[in-house]
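> sharing a sequence plus its predicted fold:
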Amino acid sequence: MITAATEAFAAGEENVTLNAIAKQAGVGIGTLYRHFPSKEALVEAVYLDQVERLRSGAAEALANHQPAEAFREWMDLFIEWAATKHGMIETLQKALTAGTLQRSDMRAELTTVVSTFLSAGAEAGDLRSDVAAADVSATLAGILAVSGAPGDDEQTGRMFDLLLDGLRPR
């Protein structure tokens, strides 16, 4: 159900219904409600699942590539994460307002992941050691805020390439 919800939210429709998600998951609406008693609960589960995917994606990328290349690969995963939030932004905002999700928690998670890449990159000599992870995290979020429309990742990718170029040692 999490996968079906993730796909539905990422599709770009603004008002994704629980009925549509249940149908896409191949379950009845009652089954969906037994696992997720509200749309907010489902959105929170999708959000937390995506945060975990960002974390595990970072570890996997670093295990398979040099840090700078791994970081850029992870940035593409970050784009996917952002796209997933598009269809659930209204409900996600309600969860943030209600306090069931904390904006500061996501910021801390993102900064921790970025710090992992920066530390590994500084040690390997392919990323600068004089850059604050919080600054890079804010830049990543800013790029997502101003780049192309959801589903049009070309500009976002170019902007991420520019960021990575700026993170390479001089």
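All right, it came through fine. Everything numeric in this text was worked out from a predicted model, so none of it was measured.

> use CA for all of it now, contacts and neighbours both
Noted.

> C-terminal to the longest helix along the chain, what's the next element?
Looking across the chain with DSSP state H, the single longest helix is helix 39-64. Once the chain leaves helix 39-64, the next helix or strand it forms, by DSSP states H and E, is helix 67-86.

> quick check: buried residues in that next one?
Judged by neighbour count using 16 or more other CA atoms under 10 Å, the buried positions of helix 67-86 are 67-75, 77-86.

> so what does the host helix or strand of Asp165 touch, helix or strand wise?
Assigned by DSSP H and E, Asp165 belongs to helix 154-167. Helix 154-167 is packed against helix 67-86, helix 133-146, with contacts defined by 3 or more CA pairs under 8 Å, 6 or more residues apart in numbering; DSSP states H and E.

> here's the one I want to compare it with:
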Amino acid sequence: MHEAKGPSRRADARRNRERLLAEAQTTFAEHGTRASLEQIATRAGVGIGTLYRHFPTRQDLLEALLGARFDTLTATGRTLLATRPPEAALTEWTHAFVTATTTFRGLTAEVARPLDDETTRLHASCTAMREVGAELLRRAQESGTVRADVSPADFFVLVTGVAWAHEQCAPDAPERVARLLDLLFDGLRR
């Protein structure tokens, strides 16, 4: 049999990668970040070898999914910085952060990993996302609506804690997240 070469093969590889990412998103949402990679490949209609060609490790697959989320959070933060009052911008972005990091069980821990590991592909995306979050916090502090003694590190620990609690206790209860974030912001306000 003649093997396809050139652009059609690259297009097929792109489609396989897109299907794998879509199925990984769905499977991780249903079963958490430790879900079976074989199940993801099967659901995408490809063999496990194809999955490993695109994503040699589970971490590579998660990084592909998370990189897009971090980039979206960065873009959202920049838009909010330009269009919303400081406290509203910080609040909206924090809600978006918690939503993005609790889509599937185990993601909160995966989000924390690239923070200090400069060797991961996620590090740059994560750093940019955290810088936008820190700028949103700084602007809210300068406006006088948020306590000046809260560091960006403190803020991210608190927000990640809310995300973790939501993931563990009430993943299907968005009103719980809203309440926890309201309590968090009550503590952050001057």
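Done, it's in. Predicted, not measured: the structure shown is a model, and the values here were computed from it.

> that older thread, in structure 2, what stretch matches the longest helix of structure 1?
Under TM-score structural alignment, the alignment places helix 39-64 of structure 1 onto residues 58-83 of structure 2.

> ok, average deviation of that stretch from structure 1?
Following superposition, stretch 58-83 of structure 2 is found to deviate from structure 1 by 2.2 Å on average (mean CA distance after the TM-score superposition for structure 1).

> out of the helices and strands packed on helix 154-167 of structure 1, flag the one nearest Asp126 of structure 1.
Among these, the nearest to Asp126 of structure 1 by CA to CA is helix 67-86 (6.0 Å).

> returning to that earlier point: buried sites along the match of helix 39-64 of structure 1?
Buried, per 16+ other CA under 10 Å, within stretch 58-83 of structure 2: 60-63, 65-67, 69-74, 76-78, 80-81.

> quick check: the gap between the residue mapped onto Asp149 of structure 2 from structure 1 and Ala59 of structure 1.
Matched by TM-score structural alignment, Asp149 of structure 2 corresponds to Asp130 in structure 1. Distance, Asp130 of structure 1 to Ala59 of structure 1, using CA to CA, to the nearest Å: 22 Å.

> please list all residues in contact with the closest residue to Arg147 of structure 2 other than its chain neighbours.
Leaving aside its chain neighbours, Arg147 of structure 2 sits nearest to Arg190 (4.8 Å; criterion: CA to CA, 6 or more residues apart in numbering). Arg190 of structure 2 sits next to 144-147 when contact means CA atoms under 8 Å, 6 or more residues apart in numbering.

> same check, this time on Thr101 of structure 2
Applying CA under 8 Å, 6+ apart, the residues near Thr101 of structure 2 are 107-108, 111, 163.

> now Ala24 of structure 2
By CA under 8 Å, 6+ apart, Ala24 of structure 2 lies in contact with 40, 61.

> and it, what's its match in structure 1?
Aligning on TM-score structural alignment places Ala24 of structure 2 opposite Ala5 in structure 1.

> just flag the most distant two among the contacts of Thr101 of structure 2.
Maximum distance among the contacts of Thr101 of structure 2 (CA to CA): 10.5 Å, for Val111 and Ala163.

> what about these two, which has more around it?
The neighbour comparison of Val111 of structure 2 against Ala163 (other CA atoms under 10 Å) goes to Ala163, with 27 against 19.

> isn't the more buried one up against Leu107?
No: using CA atoms under 8 Å, Ala163 of structure 2 is not in contact with Leu107, being 9.3 Å away.
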